[in-house]
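A.B. asks: here's a sequence, model it:
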Amino acid sequence: MEQAGPRGAHGSPGVGIPDVRTASTRVPAQPQAADVERERERNAAAGVAPGASSGAAADAEVRGSAARGEHTHSEPPPIPRPRAESARPVVQRASVRGQILDALRGALVAGELAPGEVYSAPLLGERFGVSATPVREAMQQLALEGAVEVVPNRGFRVVERGTHELAELAEIRALIEVPVMLRLARTVPAARWAELRPLADATVRAASLGCRATYAESDRVFHRAVLALAGNQQLVRIADDLHRRAQWPLVGGPATRGRADLVADAAEHTALLEALTAQNLPVVQSLVREHFAGA
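C.D. replies: From the prediction side, this is the model:
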């Protein structure tokens, strides 16, 4: 509701006449000459034309402060852009851990990490020229795979395995892979098997070097390629895990297999390809079972 103004001389309400008893006219303070001069100088520095509104002057002042790198209350400070010359490649920890994991797997297969022995992450880090962190992370992955076990405040102990566990792994691999191999022998054309011949030859060359770690990797590559023809990635993953575990050294046994053993094992790859190409199912089954048992 509007407030009624004072009545006029004839008793009618006054129109447009402010009530001086309730509202007083406020006069803004007049700037001094020195203040006017300082304001003119600030506007000139900010690029504001003479006579511009105070809002434009304030905006110009904010822009000027931001350009000088000063913080203003009306806007957040600008985010500095990185200079191109300061950009450096970032080393991903995951890649370092992956390299250390591969190196530890190779050392494990080669017998350089002996069953029952405890290895600390800092000492292994010195060996590989890295900090203990990626080594510890890689060792934790090996613990998940069953290759090592954690020893609190000491490090990681290489798991001790016997021939019984190796026989169990061979049985499981045969149960999984033999039916798949027989199905592939009946369905895969000969040309596809010929494409795998270079992988079989690579295992022969690796075996001739006598390095168990090098041969173990080429051996897994060949078997993965064969099983991949089934089009089942879960099968490939599970079979590869079993294959890797079968390559770990045995407690009380020789640290490494001899060159002759590796060469004989690699020759079975070539024979298996020939049987698969000829669709000779009895030979395929026999070779796969013997290959797993000998591994």
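
A.B. asks: C-alpha from now on. contacts and neighbour counts both.
C.D. replies: Fine.

A.B. asks: quick one: the strands in the protein?
C.D. replies: 118-119, 148-151, 155-158 (DSSP state E).

A.B. asks: nearest to residue 196, of those strands?
C.D. replies: Residue 196 lies closest to strand 148-151 among those, at 33.6 Å (C-alpha to C-alpha).

A.B. asks: could you pull out the helices in the stretch 1-150 of the chain for me?
C.D. replies: Ranges of helices in the stretch 1-150 of the chain, per DSSP state H, counting those that start in this stretch, are 33-46, 54-67, 93-109, 121-128, 132-145.

A.B. asks: reformat those helices as CSV; add mean neighbour count and distance to residue 210.
C.D. replies: Shown next, in CSV, are the helices of the stretch 1-150 of the chain (neighbours: other C-alpha atoms under 10 Å; distance: least, C-alpha to C-alpha, whole Å):
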stretch, mean neighbour count, distance to residue 210
helix 33-46, 13, 79
helix 54-67, 15, 69
helix 93-109, 17, 13
helix 121-128, 15, 23
helix 132-145, 19, 25
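
A.B. asks: for the comparison step, fold the sequence that follows:
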Amino acid sequence: MDPVDPVREGTRSGGSAGTGTPAVRTAPTVPAPVRGEHTHAGPAPRRARTLVRRSSVRGQVLDALRTALVTGELRPGEVYSAPALGERFGVSATPVREAMQQLAQEGAVEVVPNRGFRVVERGARELAELAEIRALIEVPVLLRLARTVPAERWAELRPLAEATVRAAAAGSRATYAEADRAFHRAVLALAGNEQLVRIADDLHRRAQWPPAGGPAGRGRADLVADAREHTALLDALTAADPDLARTLIADHFTPGCRTP
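C.D. replies: As a prediction, the model looks like this:
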């Protein structure tokens, strides 16, 4: 299958479609669909294979679109057509439209009747509100975990923290966004509350979408500083230094200051 390479239909609010803007450079490729596994010797039912293929393509298109949102390739305020994106993906418009509908549920885009989907324009206030909600949810949990989780469990998270540092040093916003969320998910998972992890991860993802004007405000140095807070926090937790850990946790979740 052709590479997943979403491209803008290039219509800002009130503009016209089909301006031929550059393709999204950071989108991953869509490999051949994975066949379902079956325990019987005969061929798989046609419907089952179709469902696996459709779900696989839709999921990979969704991942590509999320990457494009984080990197700013899908620009706030612009409208994107499912057929145009589907043509670039080498798929029909259906999985693209379904992926866009999922993004609409997440608040990343909004439906524009008879035109496509417009990327939501986010202001500084909305991003600050998301950061505040994250702090209200995650900080109390982290403070409790700092008192109850043994040092060896914190040490197990070191590879995830170091992955965020490598991604930040490389300057890849998309890779850093994934690594950042993976680290926070692993930390919160220590609380044993799956609903907490799911809700916090959704809020974290929303906070990673850049504001109107693109991601220029958060450069490599900002990402590196953010990532190093992960390793510093693990150092404090591994050393059983709750006072330092409390300070680092509070700093990391300062509203409006930690939206990579």
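
A.B. asks: TM-score for the pair, please.
C.D. replies: Superposed pair, TM-score by TM-score structural alignment, normalised by the length of the second structure: 0.77. Supporting alignment: 213 aligned residues with a C-alpha RMSD of 2.0 Å.

A.B. asks: the strands of the first structure: which one's closest to residue 235 of the first structure?
C.D. replies: strand 148-151 (24.4 Å).

A.B. asks: helices of the second structure, start to end?
C.D. replies: 46-71, 82-89, 93-105, 124-148, 151-155, 158-170, 173-189, 194-208, 220-238, 242-252 (DSSP state H).

A.B. asks: neighbouring contacts of the fourth one?
C.D. replies: Under the contact criterion C-alpha atoms under 8 Å, 6 or more residues apart in numbering, helix 124-148 of the second structure has outside partners 187-188, 190-191, 200, 203-204, 206-207, 211, 237, 240, 242, 245-246, 249-250, 253-259.

A.B. asks: contacting residues for the equivalent of residue 97 of the second structure over in the first structure?
C.D. replies: Using TM-score structural alignment, the partner of residue 97 of the second structure in the first structure is residue 136. Counting by C-alpha under 8 Å, 6+ apart, residue 136 of the first structure touches residue 121.

A.B. asks: just the buried members of the contacts of helix 124-148 of the second structure?
C.D. replies: The neighbour count (16 or more other C-alpha atoms under 10 Å) marks 187-188, 190-191, 200, 203-204, 206-207, 211, 237, 240, 242, 245-246, 249, 253, 255-256, 258-259 as buried among the contacts of helix 124-148 of the second structure.

A.B. asks: before we move on, back to that, let me have the helices of the stretch 1-150 of the first structure in a markdown table, adding distance to residue 184 of the first structure as columns.
C.D. replies: Listed next are the helices of the stretch 1-150 of the first structure as a markdown table, based on distance: least, C-alpha to C-alpha, whole Å:
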| stretch | distance to residue 184 of the first structure |
| --- | --- |
| helix 33-46 | 80 |
| helix 54-67 | 71 |
| helix 93-109 | 30 |
| helix 121-128 | 42 |
| helix 132-145 | 29 |
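
A.B. asks: so which of those helices comes closest to residue 268 of the first structure?
C.D. replies: helix 93-109 (20.3 Å).

A.B. asks: mean distance between that closest one and the second structure after superposition?
C.D. replies: Helix 93-109 of the first structure differs from its equivalent in the second structure by a mean of 0.7 Å after superposition (mean C-alpha distance after the TM-score superposition for the first structure).

A.B. asks: where in the second structure does that helix fall?
C.D. replies: So helix 93-109 of the first structure sits over residues 54-70 in the second structure, by TM-score structural alignment.

A.B. asks: and that stretch, how far from the chain's centre?
C.D. replies: In terms of C-alpha atoms, centre = their mean, to the nearest Å, the centre of stretch 54-70 of the second structure is found 11 Å from the chain centre.

A.B. asks: and what of stretch 185-196 of the first structure?
C.D. replies: With C-alpha atoms, centre = their mean as the basis, stretch 185-196 of the first structure stands 35 Å off its chain's centre.

A.B. asks: tell me which residues of that stretch come out buried.
C.D. replies: By 16+ other C-alpha under 10 Å, the buried positions in stretch 185-196 of the first structure come out as 185, 193, 196.

A.B. asks: ends of it, what's the gap?
C.D. replies: Start-to-end span of stretch 185-196 of the first structure (C-alpha to C-alpha, to the nearest Å) is 14 Å.

A.B. asks: returning to that earlier point: and of the helices of the stretch 1-150 of the first structure, who's closest to residue 259 of the first structure?
C.D. replies: Across the helices of the stretch 1-150 of the first structure, closest to residue 259 of the first structure is helix 93-109 (C-alpha to C-alpha), at 14.5 Å.

A.B. asks: which helices and strands does that closest one pack with?
C.D. replies: helix 132-145, helix 212-228 (3 or more C-alpha pairs under 8 Å, 6 or more residues apart in numbering; DSSP states H and E).

A.B. asks: possible to save those helices as JSON lines with distance to residue 103 of the first structure?
C.D. replies: Shown next, in JSON lines, are those (distance: least, C-alpha to C-alpha, whole Å):
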{"stretch": "helix 132-145", "distance to residue 103 of the first structure": "10"}
{"stretch": "helix 212-228", "distance to residue 103 of the first structure": "10"}
